[in-house]
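[1] Sequence and computational prediction follow.
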Amino acid sequence: MRARPEFRDFNEKELAFIKEFKRGELHVAKGETILEEGVPNQHLYTVLSGWGFRYKAMSDGRRQIVNYAMPGDLVGLQGSLMGEMQHSVEALSPMILCTFERARLFSLFEAFPQLAFDVTWIASRQECMLDENLLTVGRRTAIEKVAYLVVFLLSRFVETGLQVRNGLDLPITQQHVADTLGLSVVHTNKTIRKLADRKLLSWGDGGCRVNDVAGLRTIARWLDPTPRPRPFL
């Protein structure tokens, strides 16, 4: 199950600027920390391939996954504007990131208003995702939460062109689900078993197998976002 992401085209001047703005590519292994909370960040990244997650951690090791980074997403914008990161980012798979100099970000705003709008659009879109994720954590029931997260990740995989294993397999652990939804691993496991009993999904060592997308969408009260070309830096 794969889709080609629809990104807007650059004009010639924008393309020339982006080529000069780019400083290289960063290859990251699965499980490696890309950005760390509280540490100054000298770079801004665009995800070219693979996926990771953003999280906040407590002093006792507990963490809250706040969002997932996939191809086309910007990583490190927060640190570029505030001087240091307010969250951490870890790779969930091998990743390739396009690297930009943080210090040159403002030249983009000065010379290329359309690119500056693109950065704002991407940040606004991520804010919308956080709004929906906060609604999920705060107001959806446990079974609605798990169903919503599975549909959300599957839709983002398809949207960004990531390969979903065996058609509908999501490479995610129950610990990631628990850390995203604010549930204990025990509660997460019990909830997943309820969905499995309904033949909606199953879980194995490789992650989550989605058996009935429509059924999960119904439980999650899922509404498809309006499709539109996405900016890409």
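    Perfect, thanks for sending it. Numbers count the residues shown, from 1 in each chain.

[2] make it CA atoms for all contacts and neighbour counts henceforth
    Noted.

[3] Identify each buried residue in the longest helix along the chain, please.
    In the chain, taking DSSP state H as the definition, the longest helix is helix 113-139. Under the neighbour-count criterion of 16 or more other CA atoms under 10 Å, helix 113-139 has 115-116, 118-119, 122-123, 126, 129, 133, 136-137 buried.

[4] want to compare, so here's the second one:
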Amino acid sequence: MFSGYTINEKQVGPAHVLPGLVNTGFSTKLQAACDHHSQRLSKDCTLLLEGDPCQVVYCVLDGWLALSKTLEQGQTQIIDFALQGDIVDPTTADGETSSVTINGLTLGTVATLHRATWQTLISDCPDLRQWLHGKDAARRARHSERMLRLGKGTAEMRVAYALLELHIRVNMISGSALPEFHIPLTQQQIGDFIGLSSVHVCRTMRRMSRNGILAMSDHMDVRILNPQALSHMAGIDHATLKREIVPALPSQTRRTSAP
């Protein structure tokens, strides 16, 4: 089920850490399935390799995962980061192989659900389908905004957008509205996420720091000092981005759609 990875085999107890899913129509069933199939991951492990056989869906209960693709010459592009509460289905259209390599960047916990189990959950829980639709829409929005900047944006625009996106996602999990946040990434990993070298990322973030836009400490503890300037540099409105990439919970969806 996993390949080429290091894992802590100690069985973990009930996780109960899917953000916001309390007293929803499907939370009990989904949490029970995640608790039963949860595994602790070690830092820098590999869960799955691009092209490997894959018949599972991963539910991230804790920690950070990186989803990436690599060229034959070794150049790697990080396609996305999966954080707490994210669902990762890496299977290609053939239904048999993984489209990406999945690495655990931090200590964490994932639930590995066989596709048949996952399909049963979806069939039995209409609210789960609605929740997944929202998460898929948020992921598409993230990818399209970043793709625009990868293709047309400057280095500063790419770095600024990545920091804004990660800040919103981290705060969504923590329930915080504070300007400081931690991203457990190296500058090389940030570069692989936005198509820049680690040297270019370092220079760009130092320039932002000198200009009073952000402050950094302890290897990627980031504090946003001037959110308006960072949003302007990223070429996006912060409130609009948050609305587009933070999926509503099922209860919020029902309230919004009610007459």
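    Here it is on my side, so go on. From a predicted model like this one, the values you see are computed outputs, not experimental measurements.

[5] TM-score of the superposed pair?
    With the length set by TM-score structural alignment, normalised by the length of structure 1, the two chains reach a TM-score of 0.82; 226 aligned residues with a CA RMSD of 3.0 Å.

[6] ok, back up a step: compared with structure 2, how much does the longest helix of structure 1 deviate?
    Between helix 113-139 of structure 1 and its aligned stretch in structure 2, the superposed structures give an average distance of 2.0 Å (mean CA distance after the TM-score superposition for structure 1).

[7] what helices or strands is that helix leaning on?
    Using 3 or more CA pairs under 8 Å, 6 or more residues apart in numbering; DSSP states H and E as the contact definition, the elements that helix 113-139 of structure 1 packs against are strand 63-69, helix 105-111, helix 142-160.

[8] go again using 7 Å as the cut-off
    In terms of contacts (3 or more CA pairs under 7 Å, 6 or more residues apart in numbering; DSSP states H and E), helix 113-139 of structure 1 is packed against helix 105-111.

[9] related to what we said a few turns ago, please work out which residues of structure 2 line up with the longest helix of structure 1.
    The counterpart of helix 113-139 of structure 1 in structure 2, counting by TM-score structural alignment, spans residues 126-152.

[10] now the strands for structure 1?
    Remark: strands assigned in structure 1 by DSSP state E are 22-28, 33-35, 43-49, 52-57, 63-69, 74-75, 88-91, 95-101, 169-170, 201-204, 207-210.

[11] right, so of the ones you listed, which gets closest to Leu154 of structure 1?
    Using CA to CA as the criterion, the shortest distance between Leu154 of structure 1 and the strands of structure 1 is 7.1 Å, found for strand 169-170.

[12] same for that closest one, what does it pack against?
    Here strand 169-170 of structure 1 is seen to pack against strand 207-210 when contacts are counted using 3+ CA pairs under 7 Å, 6+ apart.

[13] Now do the buried residues in the strand it packs on.
    208-210.

[14] cool, and stretch 97-106 of structure 1?
    Of the residues in stretch 97-106 of structure 1, those scored as buried under the neighbour-count criterion (16+ other CA under 10 Å) are 97-102, 105.

[15] what does stretch 93-103 of structure 2 give?
    Within stretch 93-103 of structure 2, the residues scored as buried using 16+ other CA under 10 Å are 97-103.

[16] again with stretch 185-201 of structure 2
    Buried residues in stretch 185-201 of structure 2 (16+ other CA under 10 Å): 187-196, 198, 200-201.

[17] what comes into contact with it?
    76-79, 150, 158, 202, 220 (CA atoms under 7 Å, 6 or more residues apart in numbering).

[18] where does that stretch sit relative to the chain's centre, distance-wise?
    Stretch 185-201 of structure 2 sits 17 Å away from the centroid of its parent chain (CA atoms, centre = their mean, to the nearest Å).

[19] Report the aligned residue range of structure 1 for that stretch.
    Stretch 185-201 of structure 2 lines up with residues 172-188 of structure 1 when matched by TM-score structural alignment.

[20] What lines up with Gln84 of structure 2 in structure 1?
    Residue correspondence to structure 1 (TM-score structural alignment): Gln84 of structure 2 is matched to Pro71.

[21] Its match reaches Thr160, doesn't it?
    Yes: under the criterion of CA atoms under 7 Å, Pro71 of structure 1 is in contact with Thr160, at a separation of 5.8 Å.

[22] thinking again about what came up before, what remains of the contacts of stretch 185-201 of structure 2 if I keep only buried residues?
    Of the contacts of stretch 185-201 of structure 2, these count as buried by 16+ other CA under 10 Å: 76-79, 150, 158, 202.

[23] now, the most widely separated pair of those residues?
    Taking every pair in these and measuring CA to CA, the maximum separation is 20.5 Å, between Ile79 and Cys202.

[24] buried sites along stretch 81-95 of structure 2?
    Residues of stretch 81-95 of structure 2 classed as buried under the neighbour-count rule (16+ other CA under 10 Å) are 81-91.

[25] Stretch 219-234 of structure 2 too?
    Residues of stretch 219-234 of structure 2 classed as buried: 222-225, 227, 229-231, 233-234 (neighbour count, 16+ other CA under 10 Å).
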